[in-house]
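[1] Pasting a predicted model and its sequence here:
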Amino acid sequence: MADNLFGGKNSGRTLAGKQKVKTAKRRTAGSTRWLERQLNDPYVKRAHGEGYRSRAAYKLVELDEKFHILRGKKAVVDLGVAPGGWAQVVRRQQPKAAIVGIDLLPVDPLEGVILLEMDFMHDSAPDRLIAELGTAPDLILSDMAANTVGHKQTDHLRTMGLVEAAVDFAIKVLVPGGDFVAKVFAGGTDPAMLSILKTNFTTVKHAKPPASRKGSVEWYVIAQGKKG
């Protein structure tokens, strides 16, 4: 895994004024910890204040600040779009871009975004995405992760299977010069996948944006400049 290109260990979090949550009679210790973390998460508070559907929006905001992913983009596919935070960022940064998102979960309507409630792994999904977009994309975003089963190795393999499918899709449909961003786990892309990306893109880097929780194993691979 490459060093974090954002540098440093500051995640933008503070312990000042930390709120404690009492364990309610019907609330488990785990749910209490989750609620306490949410109440004390500055990204959650910022998302509420700025109208984003999830704190995850800031992962894309920070990746864009570092790599200029959204600059000049006109046609975007958002894989794993729910609840819609990344699509909101794209819409705000590039209001004229065509955007199509897909997810197994239902997503409340987003102005200017076509939403497909279906499995990206279904054989018909790639063609449906391009048909709805109306053109070849110049950016593919993937924040997909498989539902966890509690077994670390199995969860990793399931999520990397989604990443592999997204990589294959990106290589097939991206216009020359297009970019691809995908969530991976600590350790990054495996050597074979990394080789494929480096063969098909001008630059390939890994990064962990500050908005990614400190204890999370997620990283992002950023492949830019799709070769013709």
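    Received, thanks.
[2] all contacts plus neighbour counts: C-alpha atoms, from now on.
    Will do.
[3] Contact partners for Leu105?
    Applying Cα atoms under 8 Å, 6 or more residues apart in numbering to Leu105 gives the contacts 82, 117-118.
[4] now the residues you listed: which count as buried?
    For the contacts of Leu105, a neighbour count by 16 or more other Cα atoms under 10 Å gives the buried set as 82, 118.
[5] Could you dump the contacts of Leu105 into TSV and include secondary structure and distance to Ala166?
    Converted to TSV, those look like this (DSSP: H, G, I helix; E, B strand; the rest coil; distance: Cα to Cα, whole Å):
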residue	secondary structure	distance to Ala166
Ala82	coil	16
Glu117	strand	17
Met118	coil	15
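[6] Kindly reformat the contacts of Leu105 as CSV and extend each row with distance to Ala165.
    Formatted as CSV, the contacts of Leu105 follow (distance: Cα to Cα, whole Å):
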residue, distance to Ala165
Ala82, 18
Glu117, 18
Met118, 15
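[7] and which of the contacts of Leu105 is nearest to Ala211?
    Taking Cα to Cα as the measure, Ala211 lies nearest Ala82 of the contacts of Leu105, at 17.4 Å.
[8] this is the other structure I want to compare:
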Amino acid sequence: MSRSGKDPGERLRSAKKRTASSSRWLSRQINDPYVKQARAEGWRSRAAFKLIELDERFSLLRSAKRVVDLGIAPGGWAQVVRKKAPGAAIVGIDLLPTEPIEGVTILEMDFMIDEAPNALLGALDGAPDLVVSDMAANTVGHKQTDHLRTMGLVEAAVDFAITTLAPGGAFVAKVFAGGTDADLLNILKKNFTSVKHAKPPSSRKDSSEWYVIAQGFKGRNEAE
């Protein structure tokens, strides 16, 4: 037995059971400075730094009053919103359970079901001026399929944003490999005065993720 009380042979056998990809992920997590910084500062995930960096560049949270966080788990983005806009009403949604965050309403449900938009708006008690989405579909290992599944979530998030946002509002969403597809980009440009793509410094260099930032929502009547 080791000093931890575990059989070293058992630890070795457990390590052997790991796939090469999971071993690489574990090694990357252990050595990632953003992971270490997130733990030191009390953020629930390294993803918090992505929103912090996007906010520094685009001033997303400066005047936020009502915020919707799509794909809230584990809660890092909501923590950032809570800190940067302490007076804002915040509601988040995710299939995964999320530990409570003071001042944040969390809905454990599928954003893709018909009842989700009304549930979010009901919890927020008014039109949001910021919708953020860090959603990504679970990967199956087939690049094209994974991309299409994630873009399906982005399309749903865009539809929610342009249906619910208050005039002047903003929308932020994770996209992949080359950014937003042409049709979706045209929809955003039609509905917002500014649409840009950005890859925050904390996004891993080997990751294909980017973010689309749409600001200055025109409102339903003006966009028509």
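    Perfect, I can see it now. Note that the coordinates shown come from a computational prediction; the quantities given were computed from them, not determined experimentally.
[9] Any idea what the TM-score comes out to?
    Overlay of the two chains. TM-score (TM-score structural alignment, normalised by the length of the second structure): 0.90; 206 aligned residues with a Cα RMSD of 1.0 Å.
[10] ok, back up a step: out of the contacts of Leu105 of the first structure, flag the one nearest to Trp34 of the first structure.
    Distances from Trp34 of the first structure to these, taken by Cα to Cα, are shortest for Ala82, at 19.7 Å.
[11] contacting residues around the residue nearest the centre of the second structure?
    The centroid of the second structure falls nearest to Asp134 when counting by Cα atoms, centre = their mean (1.6 Å). Applying Cα under 8 Å, 6+ apart, we find Asp134 of the second structure in contact with 70-72, 173-174.
[12] ok, and the most crowded of those residues?
    Highest neighbour count within these, by other Cα atoms under 10 Å: Ile72, with 26 neighbours.
[13] what about that residue, is that helix, strand or coil?
    What DSSP: H, G, I helix; E, B strand; the rest coil gives for Ile72 of the second structure is coil.
[14] Give the equivalent position in the first structure for it.
    Applying TM-score structural alignment, one finds that Ile72 of the second structure aligns to Val81 in the first structure.
[15] and for the top strand by length along the first structure, what span of the second structure is it aligned with?
    Scanning the first structure for the longest strand, with DSSP state E as the assignment, gives strand 218-226. The aligned range for strand 218-226 of the first structure in the second structure is 209-217, by TM-score structural alignment.
[16] circling back to that earlier point, what packs against the longest strand of the first structure?
    Secondary-structure packing of strand 218-226 of the first structure (3 or more Cα pairs under 8 Å, 6 or more residues apart in numbering; DSSP states H and E): strand 179-185, helix 191-200, strand 201-207.
[17] Let's see that with 10 Å instead.
    With contacts defined as 3 or more Cα pairs under 10 Å, 6 or more residues apart in numbering; DSSP states H and E, strand 218-226 of the first structure has these neighbours: helix 57-67, strand 139-142, helix 152-173, strand 179-185, helix 191-200, strand 201-207.
[18] what range in the second structure matches the second one?
    Same thing as strand 139-142 of the first structure. The alignment of strand 139-142 of the first structure onto the second structure (TM-score structural alignment) covers residues 130-133.
[19] in the superposition, what's the average offset of that stretch relative to the first structure?
    Superposed on the first structure, stretch 130-133 of the second structure shows a mean distance to its aligned partners of 0.2 Å (mean Cα distance after the TM-score superposition for the first structure).
[20] which residues touch the counterpart of Asn186 of the second structure in the first structure?
    If you follow Asn186 of the second structure across to the first structure using TM-score structural alignment, you land on Ser195. Ser195 of the first structure sits next to 189, 204 when contact means Cα atoms under 10 Å, 6 or more residues apart in numbering.
[21] Nearest residue to the counterpart of Ser23 of the second structure in the first structure in space, please, no chain neighbours.
    By TM-score structural alignment, Ser23 of the second structure lines up with Thr32 in the first structure. Among residues not flanking Thr32 of the first structure along the chain, Thr23 sits closest, at 5.9 Å (Cα to Cα, 6 or more residues apart in numbering).
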